[in-house]
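Novice: Quick one, structure for this:
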Amino acid sequence: MAPLPGKLNPCMPYWIRDQEGRLVRIETPRATELEIILEVMENQPEDQHSQHGQGNDPNLYRSMRDRMHPPRMSAPSCIIPPTEQLIIRPHIVPLLPTFHGMESENPYAHIKEFEDVCNTFQEGGTAIELMRLKLFPFTLKDKAKIWLNSLRPRSIRTWTELQADFLKKFFPTHRTNGLKRQISNFSARENEKFYECWERYMEAINACPHHGFDTWLLVSYFYDGMSSSMKQILETMCGGDFMSKNPEEAMDFLSYVSEVSRGWDEPQQEKWGRGQFSKCQEGGCTV
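Specialist: So this is what the prediction gives:
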C-alpha cells in the first residue's frame, strides 16, 4: 500500500488505498504519542516540594524555627463587632467596676454597678446597649477574663446575650439553691436589733433576685425567723394585727419598723413597748 500523493503532516492522520483499491484512514503513531504526552502533563499533580504556584501561601516558606514560635495574632473575639461606631473615651475605663470570678463576688451587684456607670457616661446618639456590649469586657479580670476568651468566636451579638452567659457561668444552680435556703431558713441572731435583722434579710433577697418566692412567703420567712422580742415590738406597733395585712402592706410595715427602730437602744425599745401597748390596743397605730 502506498500513501496518497502530497505532503504529509506527521501529526495528522492520512489515507491510503489497500490492495482492493479502498481508502483506509491511518492514525500516525506520532500523533497518538503526542496526545498521550499532553494528557499526562495536564493531569500530573504539582510537586508539593516545588515552589511553582506557591507564591500565595507564605506559610510554605516558614522555617522550623519560625514554626516553633506562636504567630503574631489573637483568637477571634466572642463578640460580633457592631456596625455602629462607638468612641470610648479613655477616662471611662478606669471608672468601671471589676469582676475577678471569685466565689465571694456577686455577679448581680457587678452588673448593676456596671450599668450605673454606663448610664452616667451615655452621650447623645449613642445606644446604651452598644456601650455596655463594648465596655463590659474591660471589667473582667483573671478567671472572668479567661472565661470570656474561651467562648466560641463570634457567638454573642447583643448585651442581653452577654449578660445571660455571664450570669449562667458565675451564678450556677448550686449557688442559687444556697441563697434560697438562706432566705427560707432565715433566723435572727442573738442580741441582734430589729433593723440589723431586717437589713441582713434584705441583703439575702437582693443577692438572689431570681429566688422565685412570692411576697407572702418572704414575709412569712422573716416573721417566723424573728425573736420573740422582735415579734412583740412588731405586734405592739401595729396593734396586734400584723397578720391581717396583705403581703405588700406587711413588707412596707416591716421596712417602716426597721427605720423607726434604728434610733432605739434596747432599754428604750422595752420602755416604748410597755408605755405604748395600751394606746395601740385602743386605736391601733397608723403607718
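Novice: CA atoms for contacts and neighbours, from now on please.
Specialist: Fine.
Novice: Residue 94: neighbouring residues, count only.
Specialist: As a burial measure, residue 94 scores 10 neighbours (other C-alpha atoms under 10 Å).
Novice: so it sits in a strand?
Specialist: No: with DSSP: H, G, I helix; E, B strand; the rest coil as the criterion, residue 94 is located in helix rather than a strand.
Novice: and the gap between it and residue 108?
Specialist: Residue 94 sits 20 Å away from residue 108, going by C-alpha to C-alpha, to the nearest Å.
Novice: how many other residues sit next to residue 131?
Specialist: 20.
Novice: what's the next secondary structure element after whichever helix or strand it is part of?
Specialist: When elements are assigned from DSSP states H and E, residue 131 belongs to helix 128-135. Per DSSP H and E, the first helix or strand lying C-terminal to helix 128-135 is helix 142-150.
Novice: To check against the first, give me the structure of this:
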Amino acid sequence: MANDTRTIRHLRARNYDEQPLCIAYPPMGANANFELKEFFIHNLSKFYGHAGNDPNHHLSEFHMMCEGAVPNGVTEDQFKLRAFPFSLQDAAKDWLFYFPSNSIATWKDMKATFLEKFYPDSRHNHAKKAITTVEQEVDETLYDYWERFKQLVAQCPYHGLSGDDLLVNFCQALTQQDQRLVNASTGGGVDNYSVADSNDIIERLASSTRNYGRKQDGGSMNFSSVGASFSPTQKLENDVSHLKQFVASLVNKNQDGGGGQGPQIECGFCQGPHPIETCPIMIEEGIEVENVSAMGHGNYNSRNPSRGGY
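Specialist: Here you go, the predicted structure:
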C-alpha cells in the first residue's frame, strides 16, 4: 500500500471489465463457432416462474429442443448455457440476474440451481406423496386413472421409487372391479410379470376402456356413442317409445272437442283447421302472410259471416 501511488478516486472507480452475468460460459475450441438461430430462440418453450408452471416439464421441453440443434464440435454445456436464458421470462428471467457473476459454470449447476428455486423440497415432497397415496375414484375409468397416475409420476421425476413400487401403488388403489380385471388379465396379479410387461398389459387394458364414459354407481359404463348405459338395441327401443309419446302429444294438442288437451289450429285468414301458412285460399289468390297482418279484421273475416263478417 505504501508504494501504491493511485489516487483514491482511481481506487474507487468502477471496474467495467467485470462480467455481470452469473453464467461463466465454457471456452470454445479453436474451430468451434456457432450462433443461436432466431428460429430456435423463438420456438423455445417459455418459463415464467408462476406458481402453476412445471419446472420439470420445462426442462424436458428445453432438452428436446436442444437435442437436434447442438452443432458439431460444440458441447452440451457450451450450447445449453447460452440457450437457456432465452427460455426464461418475467420473474424467472429476473431471478437469473440475482446470482454473483461467474457462479454457474456447467449445465448441471444451472439445472440444480433452477430446480432449487422453482422446485423446492416442499413441492417435491408434496408431488411424491401424491404418487404414493393416489386412489382411483369410484366413477373413474381405468384409462382415466392410468393417465392421471402417469401424469403424477412425470411431474415428480426424482421420486426415487422403483418400477415395481410404482406398479404396487397403482394396483393397490384400484377399485374392486378393475382389480378383478387386472388380476384376470395377468393370471392372478402383476407379480407374475416383469415391470415392463405389466406396464404393457395395464396400458392395453386402459386403452380398451377409453371409449367408455364415466362409471355409474352400479359399476356399468356409458357407451360413448349413445351417451347412456344401454345396449344399442335397448337404446333404439327407448328412442322409438319416446318418439311415439311425442307424436301422440302433438295429435292430442291439435285435436278439438272430445276432451282434447290443446286448442285446435285455426287459420287466421279463413278460420279453417290449418295453419295460416298453408291456407289454400291465400295460396290460390297469391296473398302473403305479411300482407294479412296489415289487413283489417273485417276484410278477411267477411269470408266467414257466421263469425261477425259482413
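Novice: that older thread, which stretch of the second structure lines up against the helix holding residue 131 of the first structure?
Specialist: Residues 76-83 of the second structure are the counterpart of helix 128-135 of the first structure, counting by TM-score structural alignment.
Novice: Now find how far off-centre that stretch is within its chain.
Specialist: Taking the mean C-alpha point of stretch 76-83 of the second structure and that of its whole chain, the gap between them comes to 32 Å (C-alpha atoms, centre = their mean, to the nearest Å).
Novice: mean shift of that stretch relative to the first structure?
Specialist: With the two structures superposed, stretch 76-83 of the second structure lies on average 1.4 Å from its match in the first structure, counting by mean C-alpha distance after the TM-score superposition for the first structure.
Novice: any idea how far residue 162 of the first structure is from residue 132 of the first structure?
Specialist: In this view, residue 162 of the first structure and residue 132 of the first structure are 10 Å apart by C-alpha to C-alpha.
Novice: do the same with residue 269 of the first structure
Specialist: Counting by C-alpha to C-alpha, the separation of residue 269 of the first structure from residue 132 of the first structure is 48 Å.
Novice: Looking at these two, which is more packed in?
Specialist: Neighbours of residue 269 of the first structure and residue 132, each counted by other C-alpha under 10 Å, are more numerous for residue 132; the result is 22 against 16.
Novice: distance of that one from residue 139 of the first structure?
Specialist: Looking at residue 132 of the first structure against residue 139 of the first structure, where the rule is C-alpha to C-alpha, the gap reads 11 Å.
Novice: Which helix runs longest in the first structure?
Specialist: Ranked by number of residues, the top helix in the first structure under DSSP state H is helix 266-283.
Novice: Contacts for that helix next, please.
Specialist: 193, 232, 233, 236, 237, 238, 239, 240, 261 (C-alpha atoms under 8 Å, 6 or more residues apart in numbering).
Novice: What residue in the second structure is paired with the first one?
Specialist: Translated: residue 193 of the first structure. Using TM-score structural alignment, the partner of residue 193 of the first structure in the second structure is residue 141.
Novice: all strands of the first structure, in order?
Specialist: According to DSSP state E, the first structure carries its strands in the segments 14-17, 23-26.
Novice: can you put these in JSON lines and add mean neighbour count and distance to residue 186 of the first structure?
Specialist: Below are the strands of the first structure laid out as JSON lines (neighbours: other C-alpha atoms under 10 Å; distance: least, C-alpha to C-alpha, whole Å):
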{"stretch": "strand 14-17", "mean neighbour count": "16", "distance to residue 186 of the first structure": "108"}
{"stretch": "strand 23-26", "mean neighbour count": "12", "distance to residue 186 of the first structure": "107"}
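Novice: The ones you listed: which one's closest to residue 143 of the first structure?
Specialist: The closest approach between residue 143 of the first structure and any of the strands of the first structure, judged by C-alpha to C-alpha, belongs to strand 23-26 at 82.0 Å.
Novice: That closest one maps to which residues in the second structure?
Specialist: Strand 23-26 of the first structure corresponds to no residues in the second structure, going by TM-score structural alignment.
Novice: tell me what that strand is packed against?
Specialist: Contacts defined by 3 or more C-alpha pairs under 8 Å, 6 or more residues apart in numbering; DSSP states H and E place strand 23-26 of the first structure against strand 14-17.
Novice: Perfect, I'm done here.
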